[in-house]
Structure formats: structure tokens, C-alpha cells
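In: missing the sequence, but the structure's below:
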């Protein structure tokens, strides 16, 4: 393992979860410390896992990564679910607003409710 790149190490860790017959793979910031090539490896693997029917939960601050591989995005605001949206129906900006303000236009937590959080 010590001679593998960061992306290769992430791939091995994900493969272990798959070998345990997992139905869902939870990935918390899997590309945070990776270069461009290694990030590509991990995102390609995430896509392949989803295509094979596994549930993949990707936690990431990198909206480009999220939009590339996600079907749906769950947006949390101060620890509460602000919205679950289809990736194809929102913009990066709307997702950032949901995360930072709890709402974006008609999406998210009601204004009165968001003000009391």
C-alpha cells in the first residue's frame, strides 16, 4: 500500500467495502487530498459502483465532483435537511445557497423557519 498513489489507496479502500457485499458505500471527502488524475480515478469508480446498483453516498465540499457523479443532492443547513434535489434540476449556485442559507428561491427551509434556526 505504501507505494500506491492517493487515488489508488482510495480505490483499494472502496474495493474492500464492495468485497464485503456492501449495498451502500459511504464516502466522506474521498477526493479532498488528491490530485487531478487520482480524483478522476475515484470519481470513475464511484460512477461504476452506482452503475452496478450500489448505493453511493458521497460527502464532499467540491461541488464539481458532486455534480459530476450525483443523481440527487441532499443539502444540509446547520445540521438540518434543507432540501433534496435532483442534480439536473439545480445549479451550483442554488446548492451553495441551500447549504449556506437554508433556502434558494422556492427550495429549502421556509423563510420563517430558517430565521429561527
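Out: Sure thing, it's come through. Computed from a predicted model, the values in this text were never measured in an experiment.
In: CA atoms for contacts and neighbours, from now on please.
Out: Noted.
In: my read: residue 47 touches residue 65, true?
Out: No - the pair residue 47 / residue 65 is not scored as a contact, 11.1 Å apart, by Cα atoms under 8 Å.
In: quick one: common contacting residues for these two?
Out: When contacts are counted by Cα atoms under 8 Å, 6 or more residues apart in numbering, the set common to residue 47 and residue 65 is empty.
In: ok, which stretches of the protein are helices?
Out: For the chain, the helices defined by DSSP state H occupy 6-19, 36-51, 63-69, 92-101, 111-116.
In: For residue 82, find the nearest of the ones you listed.
Out: Residue 82 sits nearest to helix 92-101 of all those, at 6.4 Å, using Cα to Cα.
In: Among the helices of the chain, show me which one is buried the most.
Out: Scoring the helices of the chain by mean neighbour count under mean count of other Cα atoms under 10 Å gives helix 92-101 as the most buried, with a mean of 18.
In: From residue 114, how far off is residue 11?
Out: According to Cα to Cα, to the nearest Å, residue 11 and residue 114 sit 39 Å apart.
In: and the comparison structure, right after this:
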């Protein structure tokens, strides 16, 4: 791939990410409004039940990769995953890892060692 092709690819990735981040911000506002309405006693729609809770908001890493903290079967997980867009929705893909909270703490403990190895290899 030429440097021009790479620049074009990076540019389109960047534009796509901007669209997705704008969509996430819109969904976040919508979710907050629905949660506030539910707290005020308004009936919740079926789609509101499928919306992410504030604790499940996505944190963008770039190039369609996101970090999400979620609860599953009363256990907390840190999910680092590629996402894809389908029918205007951002959905998690198969490529990624879901770390239980304990493994996340272990991961954080070795960050400096990983950084050092990266420096040595570059």
C-alpha cells in the first residue's frame, strides 16, 4: 500500500470513527433521557430495555475498537472489542477479549513491563 493509499485509508477510518462517535453521543443522550423518564414513572419502551446502561458506555480506542465495562451474571467484566456497523447501529464483533475484574487488575499490574518491552523492540 502506498503512503497515499494509507493516508486515504486513515482518513476514511477517521471519518467513519467521527460518525460512530457522534452516534454514540446521540445514543448516550437518548439513554439518559429514557432512564430519567423511567425514574419519573413514565412507561419504558421495549427499545429502552435494550439500551446500554451508563456503566456500559463505550470508550473509544480508535479504529472501531472500544472498551466497555459491563456486568454479567453478577460479575464485572472489562470488554475490549472491535465493533462493526449494521443497519445504522454499532454492534460488538467477535474479535476481542472480556476480562473479569480480577484479571483486569492483573493486566494493569503488568502495563509498565509491557511498555518496557515495546520500547526495547522499537
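Out: That came through, no problem. Worth saying up front: this structure is predicted, and the values here are computed from it rather than measured.
In: And the TM-score between these chains?
Out: Scored against TM-score structural alignment, normalised by the length of structure 1, the superposed chains reach a TM-score of 0.28; 55 aligned residues with a Cα RMSD of 4.7 Å.
In: picking that back up, would you format the helices of structure 1 as TSV with distance to residue 85 of structure 1 included?
Out: Listed next are the helices of structure 1 as TSV, based on distance: least, Cα to Cα, whole Å:
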stretch	distance to residue 85 of structure 1
helix 6-19	26
helix 36-51	18
helix 63-69	11
helix 92-101	9
helix 111-116	18
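In: Residue 81 of structure 1: which of those helices is closest?
Out: For these, distance to residue 81 of structure 1 was read as Cα to Cα. The smallest value, 9.2 Å, belongs to helix 92-101.
In: Tell me the helices and strands packed up against that closest one.
Out: strand 72-77, strand 80-86, strand 103-104 (3 or more Cα pairs under 8 Å, 6 or more residues apart in numbering; DSSP states H and E).
In: SS state for residue 66 of structure 2?
Out: strand (DSSP: H, G, I helix; E, B strand; the rest coil).
In: Hmm, it is touching residue 83, no?
Out: Yes - taking Cα under 8 Å as the definition, residue 66 of structure 2 is a contact partner of residue 83 at 7.2 Å.
In: closest to residue 76 of structure 1 out of the helices of structure 1?
Out: helix 92-101 (5.5 Å).
In: Now tell me what touches that closest one from outside.
Out: With Cα under 8 Å, 6+ apart, helix 92-101 of structure 1 has contacts from 63, 67, 75, 76, 77, 82, 83, 103, 104, 107, 108, 114.
In: Can you tell me which of the residues you listed comes closest to residue 25 of structure 1?
Out: Checking the contacts of helix 92-101 of structure 1 against residue 25 of structure 1 with Cα to Cα, the nearest one is residue 67 at 17.8 Å.
In: winner for burial among the helices and strands packed on helix 92-101 of structure 1?
Out: Comparing those by mean neighbour count (mean count of other Cα under 10 Å), strand 103-104 ranks first with a mean of 20.
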